[in-house]
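>>> quick one, fold the following:
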Amino acid sequence: MNELDQDHYPQSCPFCSIASAYPPNTSRSLLDCVPKDEDADPERIQPNAFVVLSTPDVVAFLDILPMTSGHLLVATRAHRKLIGDVEGAEAREIGFWLPLLARTVAKVTGVVDYNIVQNNGVRAAQVVPHVHFHIIPRPETMPEVKNKNWTMFGRGQRDGLDEEEAVKLAEDMRRVLRDEVGKLVDGDSKGRL
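As a prediction, the model looks like this:
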């Protein structure tokens, strides 16, 4: 059997740990899905997590090994290994938040070009066996890389997340996301999930 046919994933899921450490507000208000800075303390979990969104079905946080500054992950709260495992309500919620988070990343980073990537299985470059989407800003000048294969599907050279930069980046993303959600809430008296 080819080694790629075997399940080479870690025993525990880091995304489930993040989801557990940052429970959603139970009000189901759209604005309450964006944690206040004091509720998004990155040190609640190790390694630190820089959470931008925490809803009943979705959590978004900065990638700890970003391809570029602002690289954001959008994951299901419940453990789902592959996109085909995602259920209706989760799929609707991810579909609702992805455009808002993409606009947020673009506004905060000042980069209007980005990839949204979702990998399924180890042969498709899925490293963490938990459904997640990458929102990867693509600045005009890309970092020098030794292997250019990563440009499409997320493989290749990455740098560790600078924690001081990440605190500010996550705060800025939460602020801008609140503004984006506020525009929706103003147009819809319900403002709920």
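
>>> please count neighbours and contacts with C-alpha atoms only from this point.
Fine.

>>> and the residue lying closest to D113 once chain neighbours are set aside, how far is that from S69?
Take D113 and drop its neighbours on the chain: the residue closest to it by CA to CA, 6 or more residues apart in numbering is R138, 5.3 Å away. Distance of R138 to S69, computed by CA to CA, to the nearest Å: 9 Å.

>>> also G187?
32 Å.

>>> please, which helix or strand holds the residue most central in space within the chain?
Centroid-nearest residue in the chain: L73, 1.9 Å away (criterion: CA atoms, centre = their mean). Using DSSP states H and E, L73 falls within strand 72-76.

>>> now I116
Going by DSSP H and E, I116 is part of strand 114-117.

>>> that strand: which residues count as buried?
Y114, N115, I116 (16 or more other CA atoms under 10 Å).

>>> then stretch 90-101?
E90, A91, E93, I94, W97, L98, L101.

>>> got the contact list for it?
D57, V58, V74, T76, L177, E180, V181 (CA atoms under 8 Å, 6 or more residues apart in numbering).

>>> here's the other one to compare against:
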Amino acid sequence: MISVFTRIVRGEIPAFKLYEDDLTLSFLDINPAARGHALVIAKPELPGLLDLPPELVSAVALTTQRVARAIVEALKPDGFNVIQNNGAAAGQVVFHYHVHIIPRWEGDRLVKLWRSGTMSMDDLRAVADEILAHI
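This next block holds a predicted model:
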């Protein structure tokens, strides 16, 4: 099934485009968490970060920075979140790689993304060793 984002790339669905090049497209989210909430997508329909070749990861990162800078200059938020979800358990709804840029203002009442926890140094070392075995 073709994703809604591929349909936007093809021009089949309208979007308020902010930036476009050969590999990426940025447009406003139609269900924004905040004023100026934008998406940056990879034009090829690939589901997640681990599916992208390095040059596409770089292209999306550069477009994300360009659009975030424009949002900050235009809307003057106090900060912004850059969020990228991989898999349903992480909150991904459209399985076409995309990054959210969400402007934030003091007192905007948007939820924090997580509550910080604690781990012992031994537990942290064990997790680090598990991950390092695969790098």
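
>>> Provide the aligned range in the second structure for the next helix or strand after the strand holding L73 of the first structure.
Remark: after strand 72-76 of the first structure, the chain's next helix or strand is helix 88-109, criterion DSSP H and E. On the second structure, the counterpart of helix 88-109 of the first structure by TM-score structural alignment is residues 54-75.

>>> shouldn't I102 of the second structure be within a strand?
Yes: counting by DSSP: H, G, I helix; E, B strand; the rest coil, I102 of the second structure is part of a strand.

>>> so it makes contact with V40?
No: assessed by CA atoms under 8 Å, I102 of the second structure is found out of contact with V40, at 11.3 Å.

>>> can you get me the start-to-end distance on stretch 108-121 of the second structure?
One end of stretch 108-121 of the second structure to the other measures 35 Å (CA to CA).

>>> now do the strand holding L73 of the first structure: everything it contacts.
15, 57-63, 86, 90, 94, 98, 105, 130-136.

>>> now it on the second structure. Mean distance?
The superposed strand 72-76 of the first structure is, by mean CA distance after the TM-score superposition for the first structure, a mean 0.4 Å from where its aligned residues fall in the second structure.

>>> residue range for that strand in the second structure?
Counting by TM-score structural alignment, strand 72-76 of the first structure corresponds to residues 38-42.

>>> same deal with stretch 167-182 of the first structure?
For stretch 167-182 of the first structure, there is no aligned range in the second structure, judged by TM-score structural alignment.

>>> returning to what we had before: so between G187 and S69 of the first structure, which is more surrounded?
More neighbours surround S69 than the other of G187 of the first structure and S69, with 23 against 10 (other CA atoms under 10 Å).

>>> my guess is that one contacts I135, does it?
No: in this structure S69 of the first structure lies outside contact range of I135 using CA under 8 Å: 10.7 Å.

>>> just to revisit the earlier point, when I102 and V40 of the second structure are compared, which one has more neighbours?
V40 (28 against 22).

>>> number of nearby residues for the nearest residue to that one once chain neighbours are set aside?
Distance criterion CA to CA, 6+ apart; nearest residue to V40 of the second structure, sequence neighbours excluded, is S26 at 4.3 Å. Residues near S26 of the second structure, counting by other CA under 10 Å, number 28.
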